[in-house]
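Chemist: I'll drop the sequence and a predicted model, then ask my questions.
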Amino acid sequence: MWAIRAAGLVGLLLAASQGLCPVSRPAILPDTVLRSVGVNVTLPCLQGELGINGPVCWKLETQAASSECVSPAGPGSSLLLRLVQYNDSGRYSCYVGGCLVRSLRLVVEEPPEAPHFSCYRRSHVKDVLCEWQPRRKPSPRTRAVLWVKKWLTGENATEQRCRYFSKAEKFTCRITVPPSDDDTFLLVSVSVSSGAGSVASQDQVISANRILKPDPPVSVLVDPVESAPQKLQVNWTYPPSWDPHFYRLHFQVRYRAERSQSYTEIDRVRETSLVIHDAWRGTRHVVQVRGLEEFGHGSWSEWSQEAAGTPWTDPSDLEAETGLYSCQFPLDYEFYGDQFTYPPEPYGSSTEGADGEGQPDGSRSTVPPYTFLIAGGSLLLGTGLLAAIVVRYKKKWRRHSLGRGKASMVAQHPLVPLVPPSPTSPTSDAPLLSPPASPGSGDFGLYDITNLDYLLIPQQLGSPPHRPALQQQPQPGCE
């Protein structure tokens, strides 16, 4: 029994190794000329140029219509086509004297490329898609077919036509798989053919469960968290191709500061939201999300589009930062021109118009005149007080300087004899204190404001100096 099963298994493997689709190169008919794109082609009318009686013309007959009769541009009856393209393909007929002499079929094709395809499935309820992208654009007559059958069964392979999408520049083949056959293994192969030949791919064994690849999540949003300068709230939704009612995804989130190059990743996120707890303060962050089937079947989706957000910032911190520049002038001051424009607040918000109605003016306000009067009066009062103090201490300093000057003169002349006073001139006759000066004598007492020497002589503040008693000079003739 085991021998029979082993023989059957070997037979199936041999059948699979032989390929699902036979590859055969189409035979080129004797009247067919195969050329590649961008080369020059010469179509002969006769084997030899002798025996041509009458004018020679060529006609191109395609599936759409026939062209007018065209005579060869050079000598002879051969037709020269320069740098042929795909639309030059068709049947060319040569007429001599109005009679058909020869007909040739020109095929402008590129040999097809061997397809290197891969298959994936967006969800458990979607079809399997097999895709590949050729290195160059295929010709319009290129045909691609996918062959598929269940592996290790006696069923025949079925054919699925593939389509080429010009915008995406790739071939796409579709395989319908019921949800109950998720664990079934399929044998898949692709063949590509054109007028220049055909080629087939290697067979692949795929499982509908193992080729699951969801689309990336959508609507990724990054928002700040109130009163949390290091947190970010991230929200996203399932892709439209995945129905979360029966099958779910788990997600992976990666984020980085905008000025950083390395990502931080968070795995096994079950919900469609996440709070980041270690964001940089006041820095913009970039976040991406991708998904995987909840039981780990298949592969991760591509990363979603980038979403950006900045953590919450305390308004008081912003005011503290801007307060560093509070000593500077506001930016809306105008220093150019003859007029000085004040900011709207706090200088004023309205002016009185000619008709008596208040006219709001947010860019210019008038300073009241009494402001200048108060400032000027305060300046004059302060100046007067300062002058009175300076004059008072200047008078005291002057008297102190005169006393010290006379004492020094006496000390410098020690040879002058000190003669006692004469009996005829008792010291009691000379008053010890000088009489008060009259108003017209020029001495104005303590506040002598007519003498301006205080502006030139440095003042010396302090208590009044002690006056030494003046020595009585001897009178002439009283020795």
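Modeler: Arrived safely, thanks for sending.

Chemist: going forward, measure contacts and count neighbours with C-alpha atoms only.
Modeler: Fine.

Chemist: measure residue 224 to residue 379 for me?
Modeler: 56 Å (CA to CA, to the nearest Å).

Chemist: who's more crowded, these two?
Modeler: The residue with more neighbours, out of residue 224 and residue 379 and counting by other CA atoms under 10 Å, is residue 224; that gives 19 against 11.

Chemist: packing partners for the helix or strand containing the more buried one?
Modeler: Secondary-structure element containing residue 224, defined by DSSP states H and E: strand 218-225. Contact partners of strand 218-225 among helices and strands, from 3 or more CA pairs under 8 Å, 6 or more residues apart in numbering; DSSP states H and E: strand 228-237, strand 285-293, strand 307-309.

Chemist: which helices and strands does the longest one pack with?
Modeler: Yep, that's strand 228-237 we're talking about. Counting by 3+ CA pairs under 8 Å, 6+ apart, the elements that strand 228-237 packs against turn out to be strand 218-225, strand 273-276.

Chemist: and the contacts of it?
Modeler: If you take CA atoms under 8 Å, 6 or more residues apart in numbering as the criterion, strand 228-237 is touched by 217-225, 272-282, 309-314.

Chemist: PyMOL command to pick out the buried ones of those residues?
Modeler: Restricted to the buried members of the contacts of strand 228-237, where burial is judged by 16 or more other CA atoms under 10 Å, the PyMOL selection command reads as follows:
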select buried, resi 217+218+220+221+222+223+224+225+272+273+274+276+279+280+309+310+311+312+313
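
Chemist: so how far is residue 181 from the closest residue to residue 185 other than its chain neighbours?
Modeler: Nearest residue to residue 185, sequence neighbours excluded (CA to CA, 6 or more residues apart in numbering): residue 207, at 4.7 Å. Here residue 207 is placed at a distance of 9 Å from residue 181 (CA to CA).

Chemist: these two: who's more crowded?
Modeler: Here residue 207 and residue 181 are compared on neighbour count by other CA under 10 Å; more neighbours surround residue 207, at 19 against 11.

Chemist: the structure to be compared is supplied as follows:
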Amino acid sequence: MFLLCVVPPQEPKVTCRSNTYPKGFYCSWHLTHPTYIPSSFEVDVQHNQHSLYVQKDPVHKNRCHVQFPEVFSSSPYKVNVTAVNALGKASATLSFEESAIVKPDPPERVTASPIRLNPRRLEVSWHSPATWPDIDTFPLKYFLRYRPLIHDKWQHVELLDSTSHTITDAYAGKEYIIQIAAKDTEIGTWSDWSVAVHATPWIEDPLPITTTTEVDFPNETKTSPIPSSKAPQKAEPPVGRAARVVTFFSPLLLGMMLFLL
């Protein structure tokens, strides 16, 4: 048997971020130490001495959403989160300017493909994050990094308003790992890295291997250094009607020759 030591809450840790700029931002919070009894949270957001409407997140209980009342405002926002339980309460306040919390989500649907007949090139393409609401008015720039799996050092390329890039210095036949990050072209910070993709430059197809196969001919056409027992032998004297005629007239011819003499 043991007893839990229930305690009042300590100051919550609060973070805010805009991944849907310029629509709004969200704030999330958590307690760094457990209280072992239920706690609730009260959130207040101030801008230009006005309280803003706070919408609770339907999925994450420790998150809320706030719309920007105006864009390009230089006035700071002040977010106050108070944790409350049966033993007490504690508050934390976070102040920031609009531009400081802009951070897009990572690029999506990143692909990398070999280019036929180019053993040192890879074609990389991606899409802007679906959560970024107005890519035409607020374009993003991208940061691409890539390296062969056999190396630890990354190579980097920064791209302005482009969602594709051709790597031209890849090592032939080596598998590469590739990631992309995104950032608003004017304000904010870089997103987290995208999900890594792997690709290998084009490798030449090997030449087909030719082999010599001995053909087994039928017996009647196959030659052999030893004469067959069925090979033709020395010709015999002709037999038949012609031979019998010569034999029948032989005595008569002999008598006529003697008479003439």
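Modeler: Cool, got the structure. Note that the structure is predicted; figures quoted are calculated from it, not measured.

Chemist: so where do the helices sit in the stretch 201-350 of the first structure?
Modeler: Taking DSSP state H, counting those that start in this stretch, the helices of the stretch 201-350 of the first structure run over residues 315-323.

Chemist: where does stretch 94-114 of the second structure end up in the first structure?
Modeler: Using TM-score structural alignment, stretch 94-114 of the second structure lines up with residues 204-224 of the first structure.

Chemist: so what corresponds to residue 131 of the first structure in the second structure?
Modeler: Aligned counterpart of residue 131 of the first structure in the second structure: residue 28 (TM-score structural alignment).

Chemist: what about that match, which SS state?
Modeler: When the structure is reduced to helix, strand and coil (DSSP: H, G, I helix; E, B strand; the rest coil), residue 28 of the second structure reads as strand.

Chemist: my read: residue 164 of the first structure touches residue 170, true?
Modeler: Yes - distance between residue 164 of the first structure and residue 170: 5.7 Å, which falls inside the contact criterion (CA atoms under 8 Å).

Chemist: neighbours of residue 247 of the first structure, how many?
Modeler: Residues within reach of residue 247 of the first structure, counting by other CA under 10 Å, total 13.

Chemist: and for the equivalent of it over in the second structure, nearest residue in space, chain neighbours not counted?
Modeler: Aligned against the second structure by TM-score structural alignment, residue 247 of the first structure finds its counterpart in residue 138. Here the nearest residue to residue 138 of the second structure in space, its sequence neighbours aside, is residue 184; by CA to CA, 6+ apart that works out to 6.9 Å.

Chemist: tell me the counterpart of the one you found in the first structure.
Modeler: Using TM-score structural alignment, residue 184 of the second structure sits opposite residue 293 in the first structure.

Chemist: that match and residue 248 touch, don't they?
Modeler: Yes - counting by CA under 8 Å, residue 293 of the first structure sits close enough to residue 248 to count as a contact (6.4 Å).

Chemist: and those two? Which one has more around it.
Modeler: The residue with more neighbours, out of residue 293 of the first structure and residue 248, is residue 293; 22 against 18, by other CA under 10 Å.

Chemist: show the contacting residues for that one.
Modeler: Residue 293 of the first structure is in contact with 212, 214, 247, 248, 249, 250, 299, 300, counting by CA under 8 Å, 6+ apart.

Chemist: at 7 Å what do you get?
Modeler: With contact taken as CA atoms under 7 Å, 6 or more residues apart in numbering, residue 293 of the first structure is in contact with 248, 249, 250.

Chemist: do the same with residue 44 of the second structure
Modeler: Taking CA under 7 Å, 6+ apart as the contact definition, residue 44 of the second structure lies against 79, 80, 81.

Chemist: now the equivalent of residue 200 of the second structure over in the first structure. Nearest residue, chain neighbours left out?
Modeler: Residue pairing (TM-score structural alignment): residue 200 of the second structure is matched to residue 310 of the first structure. With CA to CA, 6+ apart as the measure, residue 284 is the residue that lies nearest to residue 310 of the first structure, at 4.4 Å, once sequence neighbours are left out.

Chemist: what lines up with the one you found in the second structure?
Modeler: Using TM-score structural alignment to pair residues, one finds that residue 284 of the first structure aligns to residue 175 in the second structure.

Chemist: these two touch, right, that match and residue 150?
Modeler: No - using CA atoms under 7 Å as the test, residue 175 of the second structure is too far from residue 150 to be in contact (8.2 Å).

Chemist: the two: which is more packed in?
Modeler: Applying other CA under 10 Å to residue 175 of the second structure and residue 150 shows that residue 175 carries more neighbours, namely 15 against 9.

Chemist: from residue 118 of the second structure, how far off is the more buried one?
Modeler: With the distance defined as CA to CA, residue 175 of the second structure ends up 15 Å from residue 118 of the second structure.

Chemist: residue 164 of the second structure - nearest residue in space that isn't next to it in sequence?
Modeler: Once flanking residues are discounted, residue 164 of the second structure sits nearest to residue 125: 4.1 Å by CA to CA, 6+ apart.

Chemist: what is the neighbour count of the counterpart of that neighbour in the first structure?
Modeler: Under the alignment (TM-score structural alignment), residue 125 of the second structure pairs with residue 235 in the first structure. Burial of residue 235 of the first structure is recorded as 17 neighbouring residues (other CA under 10 Å).

Chemist: do you know how far residue 235 of the first structure is from residue 212 of the first structure?
Modeler: Counting by CA to CA, the separation of residue 235 of the first structure from residue 212 of the first structure is 24 Å.

Chemist: again with residue 298 of the first structure
Modeler: On the measure of CA to CA, residue 298 of the first structure and residue 212 of the first structure end up 4 Å apart.

Chemist: looking at the two, which one has more neighbours?
Modeler: When neighbours are counted by other CA under 10 Å, residue 298 of the first structure and residue 212 differ, and residue 212 comes out ahead with 25 against 20.

Chemist: got a list of what residue 112 of the second structure touches?
Modeler: With CA under 7 Å, 6+ apart as the criterion, the residues that contact residue 112 of the second structure are 122, 123, 124, 125, 197, 199.

Chemist: including distance to residue 146 of the second structure, could these go into a markdown table?
Modeler: Compiled in a markdown table, these are given as follows (distance: CA to CA, whole Å):
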| residue | distance to residue 146 of the second structure |
| --- | --- |
| 122 | 11 |
| 123 | 12 |
| 124 | 10 |
| 125 | 13 |
| 197 | 10 |
| 199 | 10 |
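
Chemist: which of the residues you listed lies closest to residue 18 of the second structure?
Modeler: When the contacts of residue 112 of the second structure are compared for distance to residue 18 of the second structure (CA to CA), residue 125 comes out closest, at 24.9 Å.
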